[in-house]
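> My questions concern the predicted model and sequence given below.
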Amino acid sequence: MTQANSSPQKRGAFTRFLDTVEWLGNLLPHPITLFALFALAVVIASGIASYFGVSAQDPRPGGGVIEVVSLLNAEGLQRIVTGLVTNFTGFTPLGTVLVALLGVGIAERSGLLSAAMRGLVMNAHPRVVTLAVVLAGVISNTASELGYVVLVPLSAMIFHSLGRHPLAGLAAAFSGVSAGYSANLLIGTVDPLLAGITTKAANLIDPNYYVGPEANWYFMMISTFLIAAMGTFVTEKIVEPKLGKYDTNEASIDLSEQKIEALSPIEKRGLKGAGLSFLLLGAILAITIVPEWGILRHPETGAVAGSPFLRGIVAFIFITFAIPGYVYGRITNVMRSDRDVIDAMSESMSTLGMYIVLVFFAAQFVAFFGWTNFGSIFAIKGAQFLQEVGLTGPSVFILFILMCAFVNLMLGSASAQWAITAPIFVPMLMLIGYAPEVIQAAYRIGDSVTNIITPMMSYFGLILAVAARYKKDIGIGTLVATMLPYSIMFLLGWSILFFVWVFALGMPVGVEAPTYYTP
């Protein structure tokens, strides 16, 4: 009796929590509007802070007093007007993302990425199909739209065809695609995007500091296997038993009409050709970087660190997607001429209109924040506070990850959230001794794990629509309750891996990535 009475109360409290999250998220304006307002607020606040003489003592050797520079005067207006265009064009993530997506666009338009995901999931043994689904979801992050649009519906269909609950398949795929967003075996488009923002933030403390796209590769690669294992465990031990046996009467569509299209012979030939071209490209790149005489090593030191290979990694992302994509398209007769390749690249660019507008305003905010010295002053004051309360050890990252996970409930865009928080937290944590690469890796955990439980996530509505095919009365609360165990497990497990990898084992999070920052 007690259990029956407590269950509605728990559901009521959980529903109220979800309603609060949705209400808070709806209070926020569009991210583009948010950045415009932030940029305007920085200008006004700089005038007020300068008037009251806000400053901080630079802790670096030979450092003087850092004062707020006002933009709310004639000199500030002149700097804003003359820097508006260069702030935009010089914003590092803009060019890197555009170049990388040119290659991804070819691979996507040719059908390579879709076929690779279908092949991985549909050819998996029934005993490991859950693992294959989650793993495919994580790998699909290189082209996240395909993960949501192709893999999530496909996984629900596959689970149903195996006599399992289709919502368990949907949940497994959704957890890999979205909650495991930053993890991947390869360097994807999100890596240069975040690295560019981190570099800008680190330059507030060290003008010469550079964070490359490979900065978190090692940690994100090992995270792929952890996310896949945790996602499989949660699906089979928690979510699927809770869902119980599926009743086809709950569906809103005729499930008998669902057909899972296996890979055709020509698609299989295309995948083989694309795989061989990828291996050939890998071998060629290895020759340029592995031997000591490799032409893409650092021309002066001969090292990999700071080499043209690492600084030009975006070009290689473009090549390793574009060439296998073209080979696959050529074999499957999807791409017959250069016109088809050009159309594929053009189509990928046409989807970035919103992103380009967002970058324009984000670039202004980041530039204004740096010009005013707000970032340096906040970082110094924050670092001093952490030192005073004794929170300078690795435990500071627990609070940082939790904060990022909470903010992500209301601001789902990885680039938008990092563009706002990086100028404050990267310099702050650098001043207490941690390298930007490690700070960025911790951020990526918090930014990923709560994607699947916030209605503010851009693809949440799509996932809910797919789920409604199999359970016609499903609501936001039911979907979030289904995904919540994944968020909790990923947050705990991924955070533990971070501390073990970085601080217990002393392993670098990426290629030549330091753990600690020394001025």
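Thanks, I have it.
> From now on I want contacts and neighbour counts done on CA atoms only, so please keep to that.
OK.
> Isn't residue 167 up against residue 156?
Yes: at 6.0 Å, residue 167 counts as touching residue 156 under the criterion of C-alpha atoms under 8 Å.
> Which one's more surrounded, the two?
When neighbours are counted by other C-alpha atoms under 10 Å, residue 167 and residue 156 differ, and residue 167 comes out ahead with 29 against 25.
> Figure out how far the helix or strand containing that one is from the centre of its chain.
Counting by DSSP states H and E, the element that carries residue 167 is helix 166-174. Put simply, helix 166-174 sits 20 Å off its chain's centre (C-alpha atoms, centre = their mean, to the nearest Å).
> so what secondary structure elements neighbour the following helix or strand past it?
Tracing the chain past helix 166-174, the next element assigned as helix or strand by DSSP H and E is helix 190-202. In terms of contacts (3 or more C-alpha pairs under 8 Å, 6 or more residues apart in numbering; DSSP states H and E), helix 190-202 is packed against helix 92-110, helix 414-431, helix 436-449.
> can you tell which of the ones you listed is closest to residue 477?
Taking C-alpha to C-alpha as the criterion, residue 477 comes closest to helix 436-449 out of the helices and strands packed on helix 190-202, the separation being 17.5 Å.
> Following the chain past that closest one, name the next helix or strand.
helix 460-470.
> quick one: contacts of that following helix?
Outside helix 460-470, the residues within contact range by C-alpha atoms under 8 Å, 6 or more residues apart in numbering are 148, 152-153, 166-167, 170, 174, 248, 250-253, 452, 454-455, 474-476, 479.
> Quick one, which of those residues are buried?
Members of the contacts of helix 460-470 that pass the buried threshold by neighbour count (16 or more other C-alpha atoms under 10 Å) are listed as 148, 152-153, 166-167, 170, 174, 251, 452, 454-455, 476, 479.
> Take this one as well and set it beside the first:
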Amino acid sequence: MTEVKPSETASTGILGWIERTGNKLPDPVFLFFGLILFLMAISVVASLAGLSAAHPVEIDDATGQAKILAAQSLFSPENIQRLWVEMPKTFTHFHPLGYVLVVMLGAGVAERAGLFGSAMRAGVANAPKLLLTPLVVLVGMLGNLAADAAYVVLIPLAGIIFHAAGRHPIAGIAAAFAGVSGGFSANLFPGQLDALLFGITEAAVETVFGDYSSNIAGNWFFIVAMTFIFLPVIWYVTDRIIEPRLGAFDPSKAGSAAADDTAQGALSADERKGLRWAGLAVLAVVALWLFFTFGPGTPLIDESASAEARLNPFYQSLVGGFLVLFLFAGWAYGKAAGTIGDHRDLVKMMSESMADLAYYLVLAFAAAHFVAMFAWSNLGLILAVHGADFLQTSGLPAWALLAGIILFTGVLNLFVGSASAKWALLAPVLVPMLMLLGISPEMATAAYRVGDGATNIITPLMVYFPLILIFCQRWQKDFGLGSLAATMLPYSIGLMVAGLAMAIGWVVLDLPLGPGASVFIDIPSSAAATTTTG
């Protein structure tokens, strides 16, 4: 592989500016700590200025009017005491933490046993040449359930498969990268990302409206539609724009590692047996959940609840359901393929998956305190109320507001790569604000997901961007950072346009986002009062 010198990567123009500016940002963990210090200072100023708003749901018993909440200084004795006394509770009660840890206990086993890697290889290994691109893209989007495995297994494999089919290997890498990262939220099933994002959404709602249970399937229909809308976009860009631009593949320009990669595509007999066993395990878990839902006693259906809430236990059980699904499928695959010997190997894999989350735990600690302290200061509610007031007087329709959020998220993603970090920053203000305008938390989350995915593939600050560059340089030694960014830019534009059109259409047609999740909600009963209080 040819080393890319700093002078070559520090490109000019907008990409160079993005790279230089983004590199000056601190690690997301310290970004949150810095924001906490800034929040504390702002809370003092807001408190002294008497900033206030009417609570959207709480009523003052004495006046019968909406309860007025004033900005609170985070340096007040009460908040200082709360910070230190409740620190363990603030961290452990951060909703995304539990969701992610539970799902990853199972997903870590499936990944380490080799299930995810073999499933992705099987999905594209014998693809007809005509359908090679869409199959690579589809497997890439479904591979999001496998988290990091999709990047390190499917993307280099796509280059090998394209080369074997007589096509340019970098076109395969680009298509797979666009599917895995550009279509980051697209999928046929909810997964780890849904657990993570809706955990943050739940915390954001509770800062203003009290107890709220998120629905991990709240974007299910939306992400399925994303899959089928994004797939032809990436297919078209790959076959009609990128591959013709790349021209014929020149083997003389390939790095030495490319030849070594060509033998990694075929599945062994044990791996094929493992996939069959994993498939049976998946069917068994699905059957078990159907039994829990429709069997005697219907434990996952609340028969006493209203029609809209009857399935809430089922939705809330899906986090545990994915744990069981990944765990048993991974175990079944590992036993058949020989990657898991006994229960000790299983426990070791679960332990290693928790070790991989070490950085996330540190990030979650910082994000949890930022979200909690934002709530203590009342600034989240006040900003949401006055932001909703401004947007309401602007006369902008709901689709225009959400389109603006998508575009803003896409720009922010160029500088802050972590999906969870960005949503933890945005959700405490955006989610309550949109709720006060009658837009559901599920729709706010869906809009964020569209913007977050579209620009993943063009920012050098994306954590896997250098790895993708290395994969490309195996096939073309002089392929640099600017080459990769230029290759992925048409995908980014196409996905952003398609995502915007889809989100706008979804709002205009008022389609359901998932089981029990709609675009619009009833504005909280006291919200009318909030738009007139300053």
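Received the coordinates, thanks. From a predicted model like this one, the values you see are computed outputs, not experimental measurements.
> ok, back up a step: now the helices and strands packed on helix 190-202 of structure 1 in JSON lines, with mean neighbour count and distance to residue 17 of structure 1?
Formatted as JSON lines, these follow (neighbours: other C-alpha atoms under 10 Å; distance: least, C-alpha to C-alpha, whole Å):
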{"stretch": "helix 92-110", "mean neighbour count": "24", "distance to residue 17 of structure 1": "35"}
{"stretch": "helix 414-431", "mean neighbour count": "23", "distance to residue 17 of structure 1": "22"}
{"stretch": "helix 436-449", "mean neighbour count": "26", "distance to residue 17 of structure 1": "18"}
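> Can you check which of those helices gets nearest to residue 31 of structure 1?
Minimum separation from residue 31 of structure 1 across those (C-alpha to C-alpha) falls at helix 414-431, 6.9 Å.
> Show me what residue 133 of structure 2 lines up with in structure 1.
Structural alignment (TM-score structural alignment) places residue 133 of structure 2 against residue 130 in structure 1.
> That match: neighbouring residues, count only.
By the criterion of other C-alpha under 10 Å, residue 130 of structure 1 has 26 neighbours.
> How far off centre is the strand or helix carrying it?
With elements delineated by DSSP H and E, residue 130 of structure 1 resides in helix 129-139, which encompasses its position. A distance of 17 Å separates the centroid of the chain from that of helix 129-139 of structure 1, by C-alpha atoms, centre = their mean.
> Check which helices and strands the next helix or strand after it sits against.
Once helix 129-139 of structure 1 ends, the next helix or strand along the chain (criterion: DSSP H and E) is helix 144-146. For helix 144-146 of structure 1, not one helix or strand is in contact under the criterion 3+ C-alpha pairs under 8 Å, 6+ apart.
> can you tell me what part of structure 2 the helix or strand just after helix 144-146 of structure 1 aligns to?
Once the chain leaves helix 144-146 of structure 1, the next helix or strand it forms, by DSSP H and E, is helix 152-161. Per TM-score structural alignment, the counterpart of helix 152-161 of structure 1 in structure 2 is residues 155-164.
> just stretch 321-341 of structure 1 next, same as before
Residue correspondence for stretch 321-341 of structure 1 in structure 2, counting by TM-score structural alignment: residues 326-346.
> what's the answer for stretch 439-448 of structure 1, then?
Across structure 2, the stretch matching stretch 439-448 of structure 1 (TM-score structural alignment) is residues 444-453.
> Name the residues that touch that stretch?
Here stretch 444-453 of structure 2 makes contact (C-alpha under 8 Å, 6+ apart) with 181-185, 197-198, 201, 219, 222, 402-403, 405-410, 413, 419, 423, 430-431, 434, 496, 499-500, 503.
> Turn the buried ones among the residues you listed into a named ChimeraX selection, would you?
Here the buried members of the contacts of stretch 444-453 of structure 2 are turned into a ChimeraX selection, burial being counted by 16+ other C-alpha under 10 Å:
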select :181,182,183,184,185,197,198,201,219,222,402,403,405,406,407,409,410,413,419,423,430,431,434,496,499,500,503
